[in-house]
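Undergrad: Okay, sequence plus prediction incoming.
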Amino acid sequence: MTVPLPPLPPLPGDDVEHVPPGRSLVDVLDDQLGTVTTLVDELRADDTPDDRRKQLADVVVAELSRQVSAERQYLYPTVRALLPESDALAASGGAEDAALLRALKDLDGTSVTDPAFQGRVDQVADLVHQHAADTAALLAPLREAATDEQLIRLGNRVEMVKEAAPTRPHPGAPAGRPWNAVVDPALGVVDKARDLLTGRTTYAEDI
């Protein structure tokens, strides 16, 4: 069984297997989860100054919002196509994403000086660690089931989706195809305009 992706443009020597440039879906998602787990652990630490915590919270919310969009558009459909026996895990991952978006929305609306802030950070951190472990359980068999070409194509699409994805949580937005592929970029435009106006940091490499 193959993932239904558009064909590559014709190249000289069509009979030779072609692996496109880029990074594998597995590597892209694994790196993203590693980055956000590190950030959320720093955010959770008691000795992190408030100004740093505010910046960390903004980036964690943005990075995870993009991550959820990418997983919904490419990871879970791919898992269902290539690993039918993992359908329950994909469904569980989708439910985790929904819970994570709700927790991120609560965090995003809470000041670092609010007594409720730490509890909301703890909730997000717990969900992130659980989600990272569950996603790893999907990525390992996916690496074995898909070809290098498929995984790199999907990795390239995830990278592109992240650039257009929302940077804030929208729990009520469509979670499945085809509507998420239409609605998420529109929400992303609005979010990026708000980020620009408020000077909000949204990328891990910028802190």
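TA: Happy to help now that I have it. Numbers count the residues shown, from 1 in each chain.
Undergrad: rest of the way, CA atoms for contacts and neighbours
TA: Will do.
Undergrad: Please list all residues in contact with Leu89.
TA: Contact analysis of Leu89 by Cα atoms under 8 Å, 6 or more residues apart in numbering lists Asp134, Leu138.
Undergrad: another structure for you, compare them:
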Amino acid sequence: MTRIPVYFMPGMAASSSIFEKIKLPVDQFEVFLLEWIQPLPQESLKSYAMRMAKNVTHQNAILVGVSFGGVLVQEMAEHLTVRKIIIISSVKCAKELPKKMKIAKSTKAYKILPTSLLQDVEKLIKYAFGNRLKKKLQLYEKFLHMRNKEYLDWAIEQMICWERSTINSKVVHIHGDADEVFPIQYIKDCIVVEQGTHAMILTKYKWLNTHLPAILLA
């Protein structure tokens, strides 16, 4: 039996280590992990997606993307022949973006976000108040891959200003009903994960390991 190639794309700034607890049957699937690369100056998301698509070397592969990575794999699919696109904790089109992101787009408020703070997570951890916040920051520190301000400014702008209006028919959407970044009231036609937050690739890996193989094969 020929194994199905599955390419995983992490969320904004994250490394592929966020998928470390995702286990697919090795006799059915061959897993490939993608990483963010530095965008070129003034690069469009479409141009970036074209460059990233070159890392997918199989025909009829399945692309799996989390959050902004879900947006990216939809754009990558424009340059590939894919079997299916799975997005997790993400959006299928600009209509599904929450109101606060739409406001940020119209006001350009995203341009004043202090993204430089994320370059030194260790200092944030040192001065964080409360164990819960410290644990969140330590988790962030573990999985953060792209820290430079240029990437973060670019990624936030591309996410907020994404203009896709037509949903790709090959997209299968998995979404948590407690997602705090992309609230489920704005999301249509998705597989709902109960109590799934925006970080459910980490917190609901047991659900994903149980259900993902069938979703990939459907």
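TA: Cool, the structure landed. Worth saying up front: this structure is predicted, and the values here are computed from it rather than measured.
Undergrad: And the TM-score between these chains?
TA: Once superposed, the chains reach a TM-score of 0.25 (TM-score structural alignment, normalised by the length of structure 1), with 90 aligned residues with a Cα RMSD of 5.6 Å.
Undergrad: Quick check: buried residues in stretch 64-80 of structure 2?
TA: Buried residues in stretch 64-80 of structure 2, defined by neighbour count with 16 or more other Cα atoms under 10 Å: 64-77, 80.
Undergrad: which residues of structure 1 fall in helices?
TA: If DSSP state H is used as the criterion, the helices of structure 1 fall at 25-44, 50-70, 76-82, 87-108, 117-145, 148-164, 179-198.
Undergrad: again, but for structure 2
TA: The residue ranges that make up the helices of structure 2, judged by DSSP H, are 45-53, 68-76, 99-107, 121-127, 131-143, 149-160, 200-203, 205-217.
Undergrad: quick one on the thing from earlier: most packed of the helices of structure 1?
TA: Counting by mean count of other Cα atoms under 10 Å, helix 50-70 has the highest mean neighbour count of those, with a mean of 22.
Undergrad: Give the other helices and strands that that helix contacts.
TA: Using 3 or more Cα pairs under 8 Å, 6 or more residues apart in numbering; DSSP states H and E as the contact criterion, the secondary-structure elements in contact with helix 50-70 of structure 1 are helix 25-44, helix 87-108, helix 148-164.
Undergrad: okay, the angle between it and helix 87-108?
TA: In this structure, helix 50-70 of structure 1 runs at an angle of 150 degrees to helix 87-108, with axes from the mean of the first three to the mean of the last three Cα atoms, to 10 degrees as the basis.
Undergrad: quick one, helix 50-70 of structure 1 and helix 25-44 angle?
TA: Using the same axes, to 10 degrees, helix 50-70 of structure 1 lies at 150 degrees relative to helix 25-44.
Undergrad: angle of helix 50-70 of structure 1 against helix 148-164?
TA: Between the direction of helix 50-70 of structure 1 and that of helix 148-164, the angle (the same axes, to 10 degrees) works out to 130 degrees.
Undergrad: okay, among the buried residues of stretch 64-80 of structure 2, which ones form the most distant pair?
TA: Taking Cα to Cα as the measure, those span a maximum distance of 20.2 Å, between Ser67 and Leu80.
Undergrad: Next, format the helices and strands packed on helix 50-70 of structure 1 as TSV and append distance to Asn180 of structure 1.
TA: Written out in TSV, the entries for the helices and strands packed on helix 50-70 of structure 1 read as follows (distance: least, Cα to Cα, whole Å):
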stretch	distance to Asn180 of structure 1
helix 25-44	19
helix 87-108	13
helix 148-164	11
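Undergrad: Tell me which of those sits nearest to Val128 of structure 1.
TA: Across those (criterion: Cα to Cα), the nearest stretch is helix 25-44, sitting at 6.6 Å.
Undergrad: Which of the helices of structure 2 sits closest to Met9 of structure 2?
TA: Scanning those with Cα to Cα as the criterion, the closest one proves to be helix 68-76, at 5.3 Å.
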